[in-house]
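Colleague: show me the folded form of this:
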Amino acid sequence: MPLKVKRLVNAYEERMLEFLQTCVDDSYKIHTQVSLSQFCELDNSIDWELKKFFFSSNVDALITDHDYKPCLVVDFQSSYHDSDEAKERDRKKATLLALAEVPLLYSRVKDFGLLYLYSESEEVVCNLFTGKRRENAQALIRKYCEQSFSSDLRVTAC
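Modeller: The predicted structure is shown next:
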């Protein structure tokens, strides 16, 4: 068979999506593997390298409100993201999301089930096995989801 079906998400992504689902109520929707070009509009004045990256990049999880307006992007990090090449891709993605005014959180599980949710300015750690500090992680996700954005989601140059 020249083409075969594969799973949309791996086991780590599945676990993270299940966690995110516990953080939001039914008025929010979680979308996986969404292209940046599906929820942001590109301005022609953007740098050529960012423009190229824009059309080839996906986000791991996009949380939208009931009108499908983006509230938050969660990027699932693993040891794969430790390479210089991956860090550069992550930097470009963060730059584009900042230009679009869509908040970005990173998630990474390490140290035997500790979930780290972090941005440039804040970090929350919770234990996925014991549930300790889980409410802090859920509150962080909810904080971003409950914020109202007036942006028209047009990516513009700084």
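Colleague: C-alpha from now on. contacts and neighbour counts both.
Modeller: OK.
Colleague: where exactly do the strands run in the protein?
Modeller: In the chain, strands defined by DSSP state E lie at 29-35, 41-42, 58-64, 70-76, 104-110, 114-118, 123-127, 154-155, listed in chain order.
Colleague: packing partners of the third one?
Modeller: In terms of contacts (3 or more CA pairs under 8 Å, 6 or more residues apart in numbering; DSSP states H and E), strand 58-64 is packed against strand 29-35, strand 70-76.
Colleague: starting at the chain centroid, how far to that strand?
Modeller: Taking CA atoms, centre = their mean, to the nearest Å, one finds the center of strand 58-64 at 5 Å from the center of the full chain.
Colleague: which outside residues touch it?
Modeller: Residues from elsewhere that reach strand 58-64, judged by CA atoms under 8 Å, 6 or more residues apart in numbering: 13, 17, 28-36, 70-76, 145.
Colleague: alongside the first, I'd like the structure of this one:
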Amino acid sequence: MSLRIKRLINTYEERMLEFLQTCIDENYKIHTQVSLCQFCEMNGYLDLELRRFFFSSNVDALITDKDYKPCLVVEFQSSYHDSLEARERDLKKATLLTRAGIPFLYSRVKDFGLLQLYSQSEKVVFNLFTGDGRENARNLIRKYYTPSIFVNV
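Modeller: Below you'll find the predicted structure:
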């Protein structure tokens, strides 16, 4: 058996990472394909299905602060995520991230060049060709990864 190297990310993920890099300042870092169990710890009971998923699942992009504390997860969605099986995995991941208290966003390119960034409660659209909505997309990302001044008050 032989092995060969392959790219860590595809071209869509590469473009998303390039965009994310323009949204964060020098006090934050982006990490790709990080296992959930690398940045979350189990603290209490998880049913068997969620426990298995916890140890076998990665996130697409993790933004950390300069001390490597997780701040935001961004999941890159494609038409592959429309299947029932993929939606079930996404729901498990969302459940675990919510329990850990880590905010997360989804990104998806739709309708030829429209980047949608969305959370459970809001959505922005950024036109990759014209640039329309770019600042709204940046602001949404910054809103989620930047800690509130009221945290730990």
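Colleague: can I get the strands of the first structure in JSON lines with distance to residue 49 of the first structure and mean neighbour count?
Modeller: Shown next, in JSON lines, are those (distance: least, CA to CA, whole Å; neighbours: other CA atoms under 10 Å):
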{"stretch": "strand 29-35", "distance to residue 49 of the first structure": "17", "mean neighbour count": "16"}
{"stretch": "strand 41-42", "distance to residue 49 of the first structure": "13", "mean neighbour count": "17"}
{"stretch": "strand 58-64", "distance to residue 49 of the first structure": "16", "mean neighbour count": "20"}
{"stretch": "strand 70-76", "distance to residue 49 of the first structure": "21", "mean neighbour count": "23"}
{"stretch": "strand 104-110", "distance to residue 49 of the first structure": "20", "mean neighbour count": "19"}
{"stretch": "strand 114-118", "distance to residue 49 of the first structure": "26", "mean neighbour count": "20"}
{"stretch": "strand 123-127", "distance to residue 49 of the first structure": "30", "mean neighbour count": "18"}
{"stretch": "strand 154-155", "distance to residue 49 of the first structure": "14", "mean neighbour count": "17"}
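Colleague: so which of those strands is nearest residue 136 of the first structure?
Modeller: Evaluated over these, closeness to residue 136 of the first structure peaks at strand 123-127, with 6.6 Å, by CA to CA.
Colleague: which residue is most remote from the mean position of the second structure?
Modeller: The outermost residue of the second structure relative to its centre, with distances by CA atoms, centre = their mean, is residue 1 at 34.5 Å.
Colleague: regarding the first structure, what is its longest helix?
Modeller: Using DSSP state H, we find that the single longest helix of the first structure is helix 84-100.
Colleague: how far apart are it and its match in the second structure?
Modeller: For helix 84-100 of the first structure, the mean deviation from the second structure after alignment is 0.1 Å (mean CA distance after the TM-score superposition for the first structure).
Colleague: and the angle for that helix with strand 70-76?
Modeller: 170 degrees (axes from the mean of the first three to the mean of the last three CA atoms, to 10 degrees).
Colleague: and helix 84-100 of the first structure, what's buried?
Modeller: Residues of helix 84-100 of the first structure classed as buried: 90, 92-94, 96-97, 99-100 (neighbour count, 16 or more other CA atoms under 10 Å).
Colleague: let's have these in a markdown table, adding distance to residue 83 of the first structure.
Modeller: Conversion of the buried residues of helix 84-100 of the first structure to a markdown table gives the following (distance: CA to CA, whole Å):
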| residue | distance to residue 83 of the first structure |
| --- | --- |
| 90 | 11 |
| 92 | 14 |
| 93 | 15 |
| 94 | 16 |
| 96 | 20 |
| 97 | 21 |
| 99 | 24 |
| 100 | 26 |
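Colleague: for those residues, which one is nearest residue 107 of the first structure?
Modeller: Set against residue 107 of the first structure, the nearest of the buried residues of helix 84-100 of the first structure by CA to CA is residue 90 (12.7 Å).
Colleague: for the nearest residue to that closest one once chain neighbours are set aside, give its distance to residue 72 of the first structure.
Modeller: Closest residue in space to residue 90 of the first structure, ignoring its immediate chain neighbours: residue 81 at 8.0 Å, by CA to CA, 6 or more residues apart in numbering. In this view, residue 81 of the first structure and residue 72 of the first structure are 20 Å apart by CA to CA, to the nearest Å.
Colleague: please apply the same query to residue 137 of the first structure.
Modeller: 14 Å.
Colleague: thank you kindly, that will do.
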